[in-house]
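Sequence unavailable; structure follows:
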């Protein structure tokens, strides 16, 4: 079975960006590894019950580690690595810490006002890439999934994760590490969403099928279907791989619910162009699309997509 390694910045990103891909590979019995670069120490916290964790980096990190473990279990993923704790790497960097962010526009994040002492964006990118390259040589995946150069929506840690993943793929192919031979990853994918599909899903969020199912505590704000889109949105024809979210909707929604400090208002929905909905700390409803999309990383060969024995539910776009 083809192997998959997904590289993410914080706990919850694995579910929100690549949940259907992870669950589909795992359900097929394929080897799946998730690498998480930080523990989300600076994340906002949803709900009064857990509000005391916000601003307490160590406590929030410990809690989010438990959320991540529960989410991975829901997705069927058994292999997880924190990038600052890669086995076999001498001279650890200390902790890679969530760098924080600030909203700078609709669905667009930027750098925060200050950086913590061990911010991931300030860490040695060469060292981080060396650590990830060791994981890639050891797991030898057919597919690596991560973010585009804008990090999906601009979060500094997402952008740095993209940079580290790109360097690690090149490094893994160029040299061994003493324990594992060099390995060239056949396919690198960047998470993406089709613009038309996303706008249609935004419109569907205002439909009676969605609005009638909202409980009093659910988020109510709606995205503007005609407004700016996050960087993860691309013209639909640029998508190279689609994952059928409907086949794995239950485990994906369960994984979202596991990230209770970060995700709220999670529910399945039956509406045109929409199979589920959720909200983040901003309190705005977001769609779960029927198909989770990816584009081939710059420089990748489309012919390589045909050489992967994709599990049922995952297919290159014709």
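Done, it's in. Note that this is a predicted model, so its numbers are computed, not measured.

make it CA atoms for all contacts and neighbour counts henceforth
Will do.

Tell me where the chain has helices.
Ranges of helices within the chain are 13-27, 57-75, 125-139, 156-174, 195-204, 208-211, 249-258, 302-307, based on DSSP state H.

Export the ones you listed as CSV, with columns for distance to residue 269 and mean neighbour count.
Converted to CSV, the helices of the chain look like this (distance: least, C-alpha to C-alpha, whole Å; neighbours: other C-alpha atoms under 10 Å):
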stretch, distance to residue 269, mean neighbour count
helix 13-27, 16, 25
helix 57-75, 19, 21
helix 125-139, 36, 22
helix 156-174, 29, 23
helix 195-204, 10, 20
helix 208-211, 7, 14
helix 249-258, 10, 24
helix 302-307, 31, 13
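
These: which one's closest to residue 292?
Closest approach to residue 292 among these (C-alpha to C-alpha): helix 13-27, 6.6 Å.

and that closest one, what other elements does it pack with?
Applying 3 or more C-alpha pairs under 8 Å, 6 or more residues apart in numbering; DSSP states H and E, one finds that helix 13-27 makes contact with strand 4-8, strand 32-36, helix 57-75, strand 241-244, helix 249-258, strand 291-296.

Can you tell me what sits against the second one?
Right, strand 32-36. The contact list for strand 32-36 (C-alpha atoms under 8 Å, 6 or more residues apart in numbering) reads 3-11, 14, 22, 25-26, 77-83, 139.

List the buried residues for that strand?
Across strand 32-36, burial judged by 16 or more other C-alpha atoms under 10 Å covers 32, 33, 34, 35, 36.

and the comparison structure, right after this:
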């Protein structure tokens, strides 16, 4: 399974439980991150001066450490050193820079991901897909989950790289977009309403991205590795605060978001399993061969 993400922390927020579950089941898993997340807003004072805007512009390097720690937390605790998941960056660490939000000065940086001609990251990702030869690829939806330009670009790059890699490999690949299920989100928010940490707030109506339930084609139960997902979220401490309950988190905006026990996906390409209703396994219908 290959998962492609824009910034350190996206892998855990969107797909941390899925990564941990399939690693625990013995699957080969790789996470490719496109940027170092240099433009992130830092929570707290300890590392505040690392920021790009008016600071030391060293946040990206620190987030490599956070990503390394998070991926280790998602790995099985008894994994050998060779089996502990480690970061991989498109083109190497620092090749593409976090573009920041749409319209921000950072989007005009010459190394910003959105400034790169599309064929440059496409070629790099096609090479990775060809080398790793995944049976399953997980990416973002066309809106980039919540509209971040780098997330949108990751979706575009993945969509363009997959046909190239398929042609080289001569095999098909199941392709999923990671989403947040509407009912699961609403249920999590109702459960959290009585335990909002001081300084946090509940989201306004429609403020958190969500996907209509009838669009979702797969749901992965991550209860068995839930603690690993929470630990990985906590590892991204410059970007994420985990509630004392261990069941919610917030970004720098202090908007409460549930940590779901189920992660949701929409299959957009590749062989179909023929399952009735939602799949419970992203490898369904494949000869997975990983012993899970």
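Here it is on my side, so go on. Keep in mind the model is a prediction, meaning the values are calculated, not measured.

wait, which of the helices and strands packed on helix 13-27 of structure 1 is closest to residue 198 of structure 1?
The minimum distance between residue 198 of structure 1 and the helices and strands packed on helix 13-27 of structure 1 falls on strand 291-296, with 10.4 Å, by C-alpha to C-alpha.

In structure 2, what range does the closest one match?
Using TM-score structural alignment, the residues of structure 2 aligned to strand 291-296 of structure 1 are 262-267.

mean shift of the matching stretch relative to structure 1?
Here the mean offset of stretch 262-267 of structure 2 against structure 1 after fitting is 0.6 Å, by mean C-alpha distance after the TM-score superposition for structure 1.

roughly how far apart are the alignment partner in structure 1 of residue 224 of structure 2 and residue 31 of structure 1?
Here residue 224 of structure 2 is matched to residue 247 in structure 1, going by TM-score structural alignment. Noted for residue 247 of structure 1: a distance of 19 Å to residue 31 of structure 1, by C-alpha to C-alpha, to the nearest Å.

Neighbour count: the two, which is higher?
For residue 247 of structure 1 versus residue 31, neighbours defined as other C-alpha atoms under 10 Å are more numerous around residue 31 (21 against 17).

Could you check how far residue 117 of structure 1 is from residue 65 of structure 1?
Distance, residue 117 of structure 1 to residue 65 of structure 1, using C-alpha to C-alpha: 20 Å.

Please look at residue 182 of structure 1 and residue 170 and confirm they touch.
No. The criterion here is C-alpha atoms under 8 Å, and residue 182 of structure 1 misses it with residue 170 at 10.0 Å.

measure residue 225 of structure 2 to residue 165 of structure 2 for me?
Distance, residue 225 of structure 2 to residue 165 of structure 2, using C-alpha to C-alpha: 31 Å.

Show me what residue 189 of structure 1 aligns to in structure 2.
In structure 2, the residue paired with residue 189 of structure 1 is residue 176, using TM-score structural alignment.

List the contacts of its match.
Contact partners of residue 176 of structure 2, counting by C-alpha under 8 Å, 6+ apart, are 136, 137, 138, 139, 265, 266, 267, 268, 269.

Surely the third one and residue 4 touch.
Right, residue 138 of structure 2. Yes. Using C-alpha under 8 Å as the test, residue 138 of structure 2 is close enough to residue 4 to be in contact (6.4 Å).

In space, what's closest to the match of residue 189 of structure 1 - neighbours in sequence excluded?
Distance criterion C-alpha to C-alpha, 6 or more residues apart in numbering; nearest residue to residue 176 of structure 2, sequence neighbours excluded, is residue 267 at 4.3 Å.

How many neighbouring residues does that neighbour have?
Residue 267 of structure 2: 20 surrounding residues under other C-alpha under 10 Å.

try the one 3 residues further on
Applying other C-alpha under 10 Å, we find 15 residues neighbouring residue 270 of structure 2.

Might one say that it is in contact with residue 163?
No. Using C-alpha under 8 Å as the test, residue 270 of structure 2 is too far from residue 163 to be in contact (11.0 Å).

Can you spell out the matching residue range in structure 1 for stretch 110-129 of structure 2?
With TM-score structural alignment applied, stretch 110-129 of structure 2 matches the range 117-136 in structure 1.

so how far is the matching stretch from its chain's centroid?
Stretch 117-136 of structure 1 sits 18 Å away from the centroid of its parent chain (C-alpha atoms, centre = their mean, to the nearest Å).

Ok, stretch 47-61 of structure 2 next?
22 Å.

Residues contacting it, please?
36, 37, 38, 39, 40, 41, 42, 94, 238.

next one: stretch 246-257 of structure 1
With contact meaning C-alpha under 8 Å, 6+ apart, stretch 246-257 of structure 1 is reached by 12, 15-16, 19-20, 23-24, 70-75, 263-264, 266-268, 275, 290-291, 313.
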